[in-house]
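> What shape does this take:
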Amino acid sequence: MKDLQFKRHRRLRSSANMRALVRETHLHVDDFIYPIFVVEGENIKKEVPSMPGVDQISLDHLKAEMDEVVSLGIKSVLLFGVPVEKDEVGTQAFHDHGIVQEATRFIKEHYPEIIIVADTCLCEYTDHGHCGVIEGGKILNDPSLDLLAKTAVSQAQAGADIIAPSNMMDGFVAVIRKGLDEAGFEDVPIMSYAVKYASAFYGPFRDAAGSAPQFGDRKTYQMDPANRLEALREAHSDVEEGADFLIVKPTLSYLDIVRDVRNEFNLPVVGYNVSGEYSMVKGAALNGWIDEKTIVLEMLTSMKRAGCDLIITYFAKDAARWLAE
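Now for the predicted structure:
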């Protein structure tokens, strides 16, 4: 053996402190954006059946939720609204007293330092569950853009720090940027769902947000999961139109796309650790098949390693506790 020449890689794995010393990727609570589902009504705290540990909450429960978020050191939340009334154009999405707008005002009044990211879409608010205007069974692109811009401006007026349009209509960043600028919100950034696939991993979210399409699917506006180069075309368009962040959604099965986007652009890259990814881990953990803490931290670390600067995740509270340990 003395005459053999080979590398001693294990020298840098010899102890926990040695491994920590040379660790290349680090998770931090500041990396997390925590999604919250706010519903209209009173005294509502209802666990989403397909997402153990995730609740739909009414405004009167929002303070308790935010107290926990703040106590864990989480600095950013993503707000989704679940209205009582829905119509064909999603009027409650851009209503001055819509549920996201009211939740935003409440959080800004009581927790002014928290960064509020407002999901800007119509699917939770339309009676057909699609992300735009419908005519003859077709989702119309350009008429939908006007409504999305109205929604973004309404959310910014309520105090949202970041607008996050998730609809995947062509030109949505350009129209929303123009609408925000004309309304005096030049300094409000856009966190674009730049690369959003028509994924089966969204199923539990549609339970949480009540946003399942009532007919057809979203494959005419969300991306084909088989496509890679298309992701860069989509992201390039959004950068040219004024995006400030680029989201890749989902993340776990699309880490190659995260790395492509990270290598191509110098904007912050955001991974969305979506509901299906969450529910699979939770379900396996509840059955005792996996070690949830170890799996989750490994999964989130893989997203950071692939190139995510930020991670939207339903595991944010759990991960914050584990990291604090």
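> Could you use CA atoms for every contact and neighbour count after this?
Noted.
> which residues of the stretch 51-200 of the chain fall in helices?
Shown for the stretch 51-200 of the chain, the helices assigned by DSSP state H, counting those that start in this stretch span residues 62-71, 99-110, 141-158, 172-182.
> export those to JSON lines and tack on distance to Met280 and mean neighbour count?
What follows is these, written out as JSON lines (distance: least, Cα to Cα, whole Å; neighbours: other Cα atoms under 10 Å):
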{"stretch": "helix 62-71", "distance to Met280": "23", "mean neighbour count": "15"}
{"stretch": "helix 99-110", "distance to Met280": "28", "mean neighbour count": "21"}
{"stretch": "helix 141-158", "distance to Met280": "32", "mean neighbour count": "22"}
{"stretch": "helix 172-182", "distance to Met280": "32", "mean neighbour count": "21"}
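> so which of these gets nearest Ile290?
Go through those one by one with Cα to Cα and the one that ends up closest to Ile290 is helix 62-71, at 25.9 Å.
> Taking helix 99-110 as reference, get the angle to that closest one.
Orientation of helix 62-71 against helix 99-110 (axes from the mean of the first three to the mean of the last three Cα atoms, to 10 degrees) gives an angle of 60 degrees.
> Could you also give me the structure for this second sequence? I'd like to compare it with the first:
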Amino acid sequence: MSSQKNDLPSFRRHRRLRASGTLRDLVRETEVNINDLILPMFAQEGLDGKEEIASMPGVYHFGLDALRREVDDLVELGIPGVILFGIPAEKDDQSSSAYAEQGIVQQAIRALRRDHPELLIMTDVCLCQYNPAGHCGIVRNGQIVNDDSLALIAETALSHAAAGADIVAPSDMMDGRVAAIRQRLDGHGFENVSILSYAVKYASAFYGPFREAAHSAPAFGDRRTYQMDPANAREALREASSDVEEGADMLMVKPALSYLDITRRIRERFDLPLATYNVSAEYSMVKAAALKGWIDERAIVEEVLTSFKRAGADIILTYHAMDFARWQKEQAKR
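This next block holds a predicted model:
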């Protein structure tokens, strides 16, 4: 037998570094940490308690009191922050609830800031939830107009900053919105509020459950005149470059799972902090399969989140954040 081994051709023994769990942990290249995660949350005006979103098991619309209780649990788990989406009681053509001082997001920011001064509060800045057309800009004659939308988008960001947001995250994909927001924030003394730009946001079918969650499905047409074509990669670099020039502090790629190549391209080109958004259908597919007993949910989620970090993301917005944090806490106790 020994003579047969000596006759084997020379080769590398990669398996040596996989021989035990301790050794695998020692040489692991990519780690997902609770501190990497941000939980998206939906605050709904006039809601008492919370209501589960049918297409997103385990994700809820929250009234203000229920939101505060949920964030208490989030802070206890060690998750550093949230990104807030608002669902107003009323909508109008000027999306006025988006930037109202007593809007649902503005109320939520103030409540969470009082409860948890150290919580990182991000806000989604968009108009789609707040107007009957369900589009991310002002609609005129069936067209989504760009330049006139910028003032309302910037006003929305300003209202969030004034309420106490740390980071505003424009998701509308109107050209020039980062510059408009930066100018408005700086002009009102909010130079230290950061902009996380949804720099690379694709017109994706993976947003389906979110449209139910945010009550924001377009009343006509689609969003392909402002969100990106999923077939385009080089265009992503142009979009990100524009936002960097306009003053973005961080960049985002959305969706996450089908756009790992885009995350890698953005990571290699730009040195700003990079986020990716593990969007609603990516979440719901995992949850649905787990509820059927078809997959190991924890193993799948950990593998998926690791893929985002491996591709180059620094920050992961994910509806799995609470589950992941609980799993990490359980593992730490063993």
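> After superposition, what's the TM-score here?
Here the TM-score for the pair of chains, by TM-score structural alignment, normalised by the length of the first structure, is 0.99; 325 aligned residues with a Cα RMSD of 0.6 Å.
> rewinding a little: would you list the helices of the stretch 51-200 of the first structure in CSV and tack on distance to Tyr197 of the first structure?
Compiled in CSV, these are given as follows (distance: least, Cα to Cα, whole Å):
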stretch, distance to Tyr197 of the first structure
helix 62-71, 29
helix 99-110, 24
helix 141-158, 17
helix 172-182, 16
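> nearest to Glu230 of the first structure, of those?
Put simply, out of these the one that sits nearest Glu230 of the first structure is helix 172-182, at 16.8 Å, with distance taken as Cα to Cα.
> just to revisit the earlier point, Thr25 of the first structure: which of the helices of the stretch 51-200 of the first structure is closest?
helix 62-71 (24.1 Å).
> How about residues contacting that closest one?
With contacts defined as Cα atoms under 8 Å, 6 or more residues apart in numbering, helix 62-71 of the first structure is touched by 38, 75, 103, 107, 317.
> Dump these to JSON lines, plus distance to Val274 of the first structure.
Supplementary listing: those in JSON lines, determined by distance: Cα to Cα, whole Å:
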{"residue": "Val38", "distance to Val274 of the first structure": "18"}
{"residue": "Lys75", "distance to Val274 of the first structure": "19"}
{"residue": "Ala103", "distance to Val274 of the first structure": "22"}
{"residue": "Ile107", "distance to Val274 of the first structure": "24"}
{"residue": "Lys317", "distance to Val274 of the first structure": "15"}
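> And these, which is closest to Ile114 of the first structure?
Nearest member of the contacts of helix 62-71 of the first structure to Ile114 of the first structure, counting by Cα to Cα, is Lys75, at 5.3 Å.
> What does that closest one correspond to in the second structure?
In the superposition onto the second structure, Lys75 of the first structure corresponds to Pro80 when matched by TM-score structural alignment.
> need the contact list for the closest residue to Pro88 of the second structure other than its chain neighbours.
Sequence neighbours aside, Glu45 is the residue nearest to Pro88 of the second structure in space, at 5.2 Å (criterion: Cα to Cα, 6 or more residues apart in numbering). Under the criterion of Cα under 8 Å, 6+ apart, the contact list for Glu45 of the second structure reads 63-64, 86-89, 104.
> Among the residues you listed, the buried ones, what's the PyMOL command?
Selecting in PyMOL just the buried members of those, where the criterion is 16 or more other Cα atoms under 10 Å, is done with this command:
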select buried, resi 63+64+86+87+88+104
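> Just give me the closest of the contacts of Glu45 of the second structure to Val253 of the second structure.
For Val253 of the second structure, the closest of these turns out to be Gly86, at 21.2 Å, with distances computed as Cα to Cα.
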